[in-house]
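1. Take a look and give me a structure for this.
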Amino acid sequence: MERSYHILVVDDHSEIRDLLKRFLLQHGLQVSVAADGTEMAKLMNHSHFDLIILDLMLPGKDGITLCKEIRAESDIPIIMLTALGEEIDKIVGLEVGADDYVAKPFNPRELLARIKSVLRRHFAIPNVTQQITTSPVQYQFSGWILNSTTRELTNPDGALITLTSTEFELLVAFLSHPNVVLSREDLLKLVQGRGADVYDRAVDTLISRLRKKIEADPKMPKLIKTIWGGGYQFSCEVKSL
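-> This next block holds a predicted model:
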């Protein structure tokens, strides 16, 4: 990595915390550890972190609750750890704003690869297909403005709306293909970097998150429409600047 990123590992198992700290330090990362949400909050109040590895099952506030609280205030990348391995738990993690997930037991090298991928998406130029990386600096749609350089999304009232890195990439994919029906497979190809085990349902949960941020009524979307049997369509005029 070009710089030493600071990673916060939140897990109540001391063996996992110690293993990850040693392994990530060996690979040039700065690492802090916390056993629960209380310790995590204390560390976050005094230090800057570039990414959080957050266990789903924690004493006190669980990982889902903590992820919601973090995401309400910050777009810091979050990778969820889950021992459950059920698809529904992965979906819930994505719905509340996690950028990726890794199921326990996991290979530390796999987790390191996920960390690098999420950091690359978050800090680099939007990591999507070449057609999108050469996209305009600004997109305008239905009173909204998305600056693809600063990643700032402004609503029609002029307020900034926070997007996670994956939500940003998904929105750019739609804005680059307005009024085109995109299948889940198309979107998975356009939004890169989530790993080989990304499943179709993940697209649905990400779109649900994005709708909550840009639709007047997410339950009756007018911008991101579901095309039954086909996929999704961004049904709005898009101006590129």
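2. can we go C-alpha only for contacts and neighbour counts from here?
-> Will do.
3. The protein: strands as residue ranges?
-> With strands called from DSSP state E, the chain shows them at 6-10, 30-34, 51-55, 78-82, 100-103, 138-141, 144-147, 152-154, 160-161, 181-182, 224-227, 231-234, 239-240.
4. need those in a markdown table with mean neighbour count and distance to residue 191, can you?
-> Shown next, in a markdown table, are these (neighbours: other C-alpha atoms under 10 Å; distance: least, C-alpha to C-alpha, whole Å):
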| stretch | mean neighbour count | distance to residue 191 |
| --- | --- | --- |
| strand 6-10 | 23 | 24 |
| strand 30-34 | 19 | 28 |
| strand 51-55 | 25 | 20 |
| strand 78-82 | 25 | 17 |
| strand 100-103 | 21 | 13 |
| strand 138-141 | 18 | 18 |
| strand 144-147 | 19 | 17 |
| strand 152-154 | 19 | 18 |
| strand 160-161 | 12 | 20 |
| strand 181-182 | 20 | 12 |
| strand 224-227 | 18 | 16 |
| strand 231-234 | 21 | 14 |
| strand 239-240 | 15 | 20 |
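5. could these be laid out in a markdown table, adding distance to residue 118?
-> Output for those, formatted as a markdown table (distance: least, C-alpha to C-alpha, whole Å):
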| stretch | distance to residue 118 |
| --- | --- |
| strand 6-10 | 12 |
| strand 30-34 | 16 |
| strand 51-55 | 9 |
| strand 78-82 | 8 |
| strand 100-103 | 8 |
| strand 138-141 | 23 |
| strand 144-147 | 20 |
| strand 152-154 | 18 |
| strand 160-161 | 20 |
| strand 181-182 | 24 |
| strand 224-227 | 25 |
| strand 231-234 | 24 |
| strand 239-240 | 27 |
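6. Sequence B follows; please return its structure for comparison with A:
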Amino acid sequence: MNRIFIVEDEKDLAHLLEDYLRHHQFDTKIATDGNDVISGVKNFDPDLILLDLMLPNKDGLTLCKEIRSFSTVPIIMVTAKVEEIDRLLGLELGADDYICKPYSPREVVARVKAVLRRAAPLQPGADRPPSALIMDEASLSVSLLGRPLALTAVEFRLLKALSDDPRRIFSRDQLMDRIYRDHRIVHDRTIDSHINKLRKKLSLACPEHEVVHSVYGIGYKYELPHSLDNY
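-> All right, here's what the predicted structure looks like:
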């Protein structure tokens, strides 16, 4: 039974999440104060942490950084702050996903299950489930949902940078550092042009869903619907 550590100062919400998670066969523990989180992580040894951003005495971003100094446990940041920079900072500090309030408890359970699936090690002899996106750097070949894509070298490096860290928001400067290895000086809007071309090619394989998402004022991220993570 997976253990979920719920760090949430709104007690009614914390107990609502606890009820939903226990209904789905998760073991749970609740902390409502930032000062109780580090000891709780060490004593409870959770498989995943739902970490609220705004907590009394110590905030979620500080706690995320402290937890990452001694543990790789998956962390889902939960926040009512909608500024994109908070999302970016949370993920750069080591969070695996984020959920914005208000949310549905069913959505939280679904996201918890998805993050745990991604974090679960393969058992010896087990076959890895087929990936929706397959990239071969040696041949620059790419397939999405089993459909081959013809990408340029720059488009390949761009997609690889984004998909290697799904749901992370990359700024244009960060993407330029990854796709132009000679560190040439390029106008940042050049990335927008490459993204537009890449999106058109991705839409041929996955017309129903956007794969590369724009995050206003910051940059871009790669994210497939959870139902397509392993198609």
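7. So which of the strands of the first structure is nearest residue 122 of the first structure?
-> Nearest to residue 122 of the first structure among those is strand 51-55 (9.6 Å), distances taken as C-alpha to C-alpha.
8. equivalent range in the second structure for that closest one?
-> Aligned by TM-score structural alignment, strand 51-55 of the first structure falls on residues 48-52 of the second structure.
9. need the contact list for the residue sitting nearest the centre point of the first structure.
-> For the first structure, residue 99 is the residue whose C-alpha lies nearest the centre (C-alpha atoms, centre = their mean; 2.9 Å). Contacts for residue 99 of the first structure (C-alpha atoms under 8 Å, 6 or more residues apart in numbering) come out as 77, 78, 79, 118, 164, 165, 166.
10. Also residue 201 of the first structure?
-> residue 91.
11. one step back: can you show me which of the contacts of residue 99 of the first structure carry over to the second structure?
-> With the contact criterion set to both residues aligned by TM-score structural alignment, their matches' C-alpha atoms under 8 Å, the contacts of residue 99 of the first structure that also touch in the second structure are 77, 78, 79, 118.
12. Could you single out the nearest of the contacts of residue 99 of the first structure to residue 40 of the first structure?
-> When the contacts of residue 99 of the first structure are compared for distance to residue 40 of the first structure (C-alpha to C-alpha), residue 78 wins out at 13.0 Å.
13. In the second structure, what residue corresponds to the closest one?
-> Residue 78 of the first structure maps onto residue 75 in the second structure, by TM-score structural alignment.
14. now do residue 112 of the first structure
-> Match for residue 112 of the first structure (TM-score structural alignment): residue 109.
15. got the contact list for its match?
-> By C-alpha under 8 Å, 6+ apart, the contact set of residue 109 of the second structure is 20, 21, 24.
16. ok, now with 10 Å
-> By C-alpha atoms under 10 Å, 6 or more residues apart in numbering, the contact list for residue 109 of the second structure reads 17, 20, 21, 23, 24, 26.
17. Any chance of the residues you listed in CSV with neighbour count as columns?
-> Formatted as CSV, these follow (neighbours: other C-alpha atoms under 10 Å):
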residue, neighbour count
17, 22
20, 15
21, 23
23, 11
24, 12
26, 17
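18. out of those residues, which are inside helices?
-> Taking DSSP state H, the ones among the contacts of residue 109 of the second structure that sit in helices are 17, 20, 21, 23.
19. The match of residue 78 of the first structure contacts residue 91, correct?
-> Yes - using C-alpha atoms under 10 Å, residue 75 of the second structure is in contact with residue 91, at 9.4 Å.
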